[in-house]
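1. next one to model:
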Amino acid sequence: MPRRLIFLPVLALIAVVAGIGLMLGGRAATTTETEVIERMAARYLADAGAGAARSDCEARPAVSDDLWLVVACGDYEYFVDAYGRLVHRNAPGVAS
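-> Okay, the predicted model is just below:
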């Protein structure tokens, strides 16, 4: 067995890890605040039901290092991480 074949699995692992890193980095870099606010506003409309409006929503920077934005819509708050994912939700009548 040639010596260079021994390093083939290591090179494959490095390529996979690099691909995952590029994918996650690209996702974080291309997610905009507007997209996140629109997505959380749509979630708010589904959660709150009748009487809810997109104009109820506003966003502010999160205080926590692990979070990016807090989207507040009426009595609802949506906490979003750097990848645009919902991490936590405060809602009326829901125990945190």
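2. C-alpha only now, for contacts and for neighbours.
-> Noted.
3. which helix is the longest one in this structure?
-> helix 8-30 (DSSP state H).
4. helices of this protein, start to end?
-> Using DSSP H, helices in the chain cover 8-30, 33-48.
5. the closest residue to Leu45 other than its chain neighbours: neighbour count?
-> Among residues not flanking Leu45 along the chain, Ala52 sits closest, at 5.7 Å (Cα to Cα, 6 or more residues apart in numbering). Using other Cα atoms under 10 Å, Ala52 has 16 other residues around it.
6. to compare against the first, here's the next sequence to fold:
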Amino acid sequence: MPRWLWFTPLALLVVAVAIWAFRLGWIAVTISESDVINTYAQRYLEEAGSTALLTDCTGLPGTGDGVWIIVRCTQAELQFDYPVDRFGRLLDLPDGRTQPGVPQT
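-> Model prediction:
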């Protein structure tokens, strides 16, 4: 068995990790605040019901480790918070309906 054949699995692993790292970097560079706010505003529309509007949602700077943006949607007495990381992932599932003025942790 040729010696180079022993290193083929290692070479394939290195290539796979390089492609994965490039993909994550590409996502981090191309995602914008508007993309994140629009995505979670659409989710809010699905969760809040027929009286919800896109204009109920705003984006706030993240507060805490790994939180990039907090998409806050407020409708009358209901408040939905969506903490989002730099890759657009939801960090905590929102506990949904909370009273205004109650801090979200």
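7. picking up where we left off before, most tightly surrounded among the helices of structure 1?
-> helix 33-48 (a mean of 17; mean count of other Cα atoms under 10 Å).
8. how far apart are it and its match in structure 2?
-> Comparison of helix 33-48 of structure 1 with structure 2 after fitting gives an average deviation of 0.7 Å (mean Cα distance after the TM-score superposition for structure 1).
9. and that helix, how far out from the chain middle?
-> Distance, stretch centre to chain centre, for helix 33-48 of structure 1: 12 Å (Cα atoms, centre = their mean, to the nearest Å).
10. do the same with stretch 28-47 of structure 2
-> With Cα atoms, centre = their mean, you get 8 Å for stretch 28-47 of structure 2.
11. what lies in contact with it?
-> 52-54, 57-59, 69, 71, 73, 80, 82, 84, 86-88 (Cα atoms under 8 Å, 6 or more residues apart in numbering).
12. kindly recompute the last result at 10 Å.
-> Outside stretch 28-47 of structure 2, the residues that touch it by Cα atoms under 10 Å, 6 or more residues apart in numbering are 22-23, 51-61, 68-74, 80-90, 96.
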